[in-house]
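Trainee: The following block contains a protein sequence and its predicted model.
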Amino acid sequence: MIDLVIEQRRRDLGGFEVGRVLPYKGGRMVGPFIFFDHMGPAEFTAGFPRSVDVRPHPHIGLSTLSYLFDGEITHRDSTGVTQPIRPGEVNWMTAGRGITHSERFEALRAHGGRMNGIQAWVALPVEAEETDPAFFHHAAESLPTYEADGLRARLIAGEGFGARSPVKTYSPLVYAHWSLAAGARAQIPAEYSQRAAYVAQGSVEVDGRAFGYGQMLILTAGQPVVVTATEPAIVMVLGGEPVGERFIEWNFVASTKARIEQAKADWRAGRMKLPDADDQEFIPLPEPPPPAPPMS
């Protein structure tokens, strides 16, 4: 039932840590999901420096999907959108041929508090890679929910569990948030060829094995899987159909290396528009380290 277990790798982003799960060795994806970061959990004290914010930066060839358990982030992008996101809501940003955006922690800076959430990147199919950039916000109450027998579930994006999310997607996928009481059981059906379950809190049992916080379970194709919470748990269920090989470098995703090189050149030359409401700074393109000197 489980092909692989991926452990999150903690990374300091200059003020708070994230747990990176995808991409994994060999460029492993889960359906179209190519990137998966657990932001936090982190506790902030009011007045922390602006250097913790994510300054304007570019994307191509993907949609970003931001979802919070705790906290608040203010999104600004080059389509003119400014949109806070709060727990249970969805910010879905389609980069397509190119978009820039920032993520600011203004509410947390003013009041302090906890930050905890997931940012996922969904690779666009080839025919949509150069689509126009767009942004969509969905309130928590607009998303399908289900509650019974110790399970509270919200369908964040895609289609699954007999429901369809209003979030616009470009290829077949499912993404759901489960909150399980201790002893609660829920089944992940076998309707997609690639599926995974990420334990965002607590611990669970699958196929007689115990798993806990920060682990992503890559599930065997073609078999339904039952997840049992051994203590109160949060599980993110994700899956979908593959979109083909993708290259990823910095914030760029594309089906060809040439397209990534063009995006790098465009950003380096200042040809990608910054957000109107946040155009005073940006993250420069990381340059490759210089070659090591020859050994004497």
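Mentor: That came through, no problem. Residues are numbered from 1 along each chain as shown.
Trainee: Please count neighbours and contacts with C-alpha atoms only from this point.
Mentor: Noted.
Trainee: Quick one: residues contacting residue 178.
Mentor: Residues near residue 178 by Cα atoms under 8 Å, 6 or more residues apart in numbering: 151, 152, 153, 154, 234, 235, 236, 237.
Trainee: Which single one of those residues is nearest to residue 37?
Mentor: Nearest to residue 37, judged by Cα to Cα, of these is residue 236 at 11.9 Å.
Trainee: residues near that closest one, how many?
Mentor: Residue 236 has 21 neighbours, counted by other Cα atoms under 10 Å.
Trainee: How many neighbouring residues does residue 1 have?
Mentor: For residue 1, using other Cα under 10 Å, the count is 15.
Trainee: was I right about it contacting residue 225?
Mentor: Yes. With contact defined as Cα atoms under 8 Å, residue 1 reaches residue 225; the gap is 6.8 Å.
Trainee: list the residues that contact both of those two?
Mentor: Contacts common to residue 1 and residue 225, judged by Cα under 8 Å, 6+ apart, are 207, 219.
Trainee: circling back to that earlier point, pipe the contacts of residue 178 into TSV and attach distance to residue 85 and secondary structure per row.
Mentor: As requested, these are exported to TSV (distance: Cα to Cα, whole Å; DSSP: H, G, I helix; E, B strand; the rest coil):
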residue	distance to residue 85	secondary structure
151	24	strand
152	21	strand
153	19	strand
154	16	strand
234	19	strand
235	20	strand
236	18	strand
237	21	strand
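Trainee: and here's the other structure:
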Amino acid sequence: MTASLLINRRSHDLGGGFFVGRVLPHRKRRMVGPFIFFDHLGPMDVARGAPRALDVRPHPHIGLSTVTYLYSGAFTHRDSLGSNQEIRPGEVNWMTAGSGITHSERLEYARAHGANLHGIQAWAALPREHEETAPAFHHHQGADELPEFQEGGVTGRLIAGAIDGASARVRTHSSLFYLHWEMTDGARRTLGTTYPERAVYVARGAIDLDGHPLAEGQMQVLESGRTAQIQARGPATVMLLGGEPIGERFIYWNFVSSSKDRLEQACEDWRAQRMVLPVDDDQEFIPLPQGAG
């Protein structure tokens, strides 16, 4: 049985004054289904002409898929496959690192126009049989790719995976679900027991979860096999995620693997600059942290 656990986000500096609220991994809970990383970005006002230090410079990944999802603002994604894609609210950037990829995320729109940046970046660890798959990047938008619903004061969007008879067109490598709900004051909805590992995160506002308050910046990992009754306490933005467990994973910096040796190899590859930098963004990169490898 999956035990219930309350996790509070912790402030983490990505560098250059870009602070996020880190939720996963947590010392008492490293993963929920395949989700091994969950950062709450903002909300943060970025003024026109903001310094480039706020950008997420080129860096590498292996063994995972990243999913970027915004409520407001915009990022410009570039990677070593040649992808160049601006992501806007309600859209999905899904990047599978597999055997290795590098990418950057720049605040080009905000720097030109000013913007309020608010969103979530999550990582889904890849199953062992797909850890070394070829890297790939896909951008998704619109209800034909990301199913939507509106019922009883809840507007929802399925970001990835499948649940309640709906399936997103995002290609995943394991059984999972990832949902965004916008809830009006007093709106109620139930999360079922389709998946053995599930969690609920409040990105804005507050909710009652099975009659207990859950505040902004808190994630509740749910007990397996029990439905969850969710009611908004005022307008609320809620993220729901989970899936089938995929086994133990090791994580170091931006690398995820079932093998510590593979992590060490990735560190050495980055240190030796054997990983190709993003196309049209190869003039700088984030160095390997000291003491790695």
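Mentor: Yes, it's here. Note that the structure is predicted; figures quoted are calculated from it, not measured.
Trainee: Please say which position in the first structure residue 134 of the second structure maps to.
Mentor: Structural alignment (TM-score structural alignment) places residue 134 of the second structure against residue 132 in the first structure.
Trainee: hmm, I was thinking of residue 198 of the second structure
Mentor: In the first structure, residue 198 of the second structure lands on residue 195 (TM-score structural alignment).
Trainee: is it true that its match touches residue 33?
Mentor: No. With contact defined as Cα under 8 Å, residue 195 of the first structure does not reach residue 33; the gap is 10.0 Å.
Trainee: residues shared between the contacts of those two?
Mentor: 238, 239.
Trainee: Which residue numbers in the second structure does the helix or strand residue 176 of the first structure falls within align to?
Mentor: Per DSSP states H and E: residue 176 of the first structure is located in strand 173-180. Under TM-score structural alignment, strand 173-180 of the first structure corresponds to residues 176-183 of the second structure.
Trainee: And stretch 269-282 of the first structure, by the same measure?
Mentor: Using TM-score structural alignment, stretch 269-282 of the first structure corresponds to residues 272-285 of the second structure.
Trainee: related to what we said a few turns ago, may I have the secondary structure class of the match of residue 198 of the second structure?
Mentor: strand (DSSP: H, G, I helix; E, B strand; the rest coil).
Trainee: And it, how far from residue 221 of the first structure?
Mentor: Separation of residue 195 of the first structure from residue 221 of the first structure (Cα to Cα, to the nearest Å) stands at 7 Å.
Trainee: Compare the two (neighbour count), which wins?
Mentor: Each of residue 195 of the first structure and residue 221 has its neighbours counted (other Cα under 10 Å); residue 195 has more, 28 against 16.
Trainee: The first structure: matching residues for stretch 36-50 of the second structure?
Mentor: Going by TM-score structural alignment: stretch 36-50 of the second structure matches residues 34-48.
Trainee: and for that stretch, what are the contacting residues?
Mentor: Stretch 34-48 of the first structure has contacts (Cα under 8 Å, 6+ apart) with 16-23, 28-29, 108-123, 200.
Trainee: Now check the second structure for the residue matching residue 152 of the first structure.
Mentor: Superposed on the second structure with TM-score structural alignment, residue 152 of the first structure falls opposite residue 155.
Trainee: and the match of strand 173-180 of the first structure, how far from the first structure on average?
Mentor: The superposed stretch 176-183 of the second structure is, by mean Cα distance after the TM-score superposition for the first structure, a mean 0.3 Å from where its aligned residues fall in the first structure.
Trainee: in that stretch, what counts as buried?
Mentor: Residues of stretch 176-183 of the second structure classed as buried by neighbour count (16 or more other Cα atoms under 10 Å): 176, 177, 178, 179, 180, 181, 182, 183.
Trainee: ditto for stretch 72-92 of the first structure
Mentor: 72-79, 81-92.
Trainee: Next: stretch 119-134 of the first structure.
Mentor: Buried positions in stretch 119-134 of the first structure, judged by neighbour count with 16+ other Cα under 10 Å: 119-125, 128-131, 133-134.
Trainee: Next: stretch 152-160 of the second structure.
Mentor: If you call a residue buried by 16+ other Cα under 10 Å, then stretch 152-160 of the second structure has these buried ones: 153, 154, 156, 157, 158, 159, 160.
Trainee: Quick one: these as JSON lines, columns for distance to residue 11 of the second structure too.
Mentor: Shown next, in JSON lines, are those (distance: Cα to Cα, whole Å):
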{"residue": "153", "distance to residue 11 of the second structure": "32"}
{"residue": "154", "distance to residue 11 of the second structure": "29"}
{"residue": "156", "distance to residue 11 of the second structure": "28"}
{"residue": "157", "distance to residue 11 of the second structure": "27"}
{"residue": "158", "distance to residue 11 of the second structure": "27"}
{"residue": "159", "distance to residue 11 of the second structure": "25"}
{"residue": "160", "distance to residue 11 of the second structure": "26"}
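Trainee: which one among those residues gets closest to residue 141 of the second structure?
Mentor: Using Cα to Cα, these come closest to residue 141 of the second structure at residue 159, 9.5 Å.
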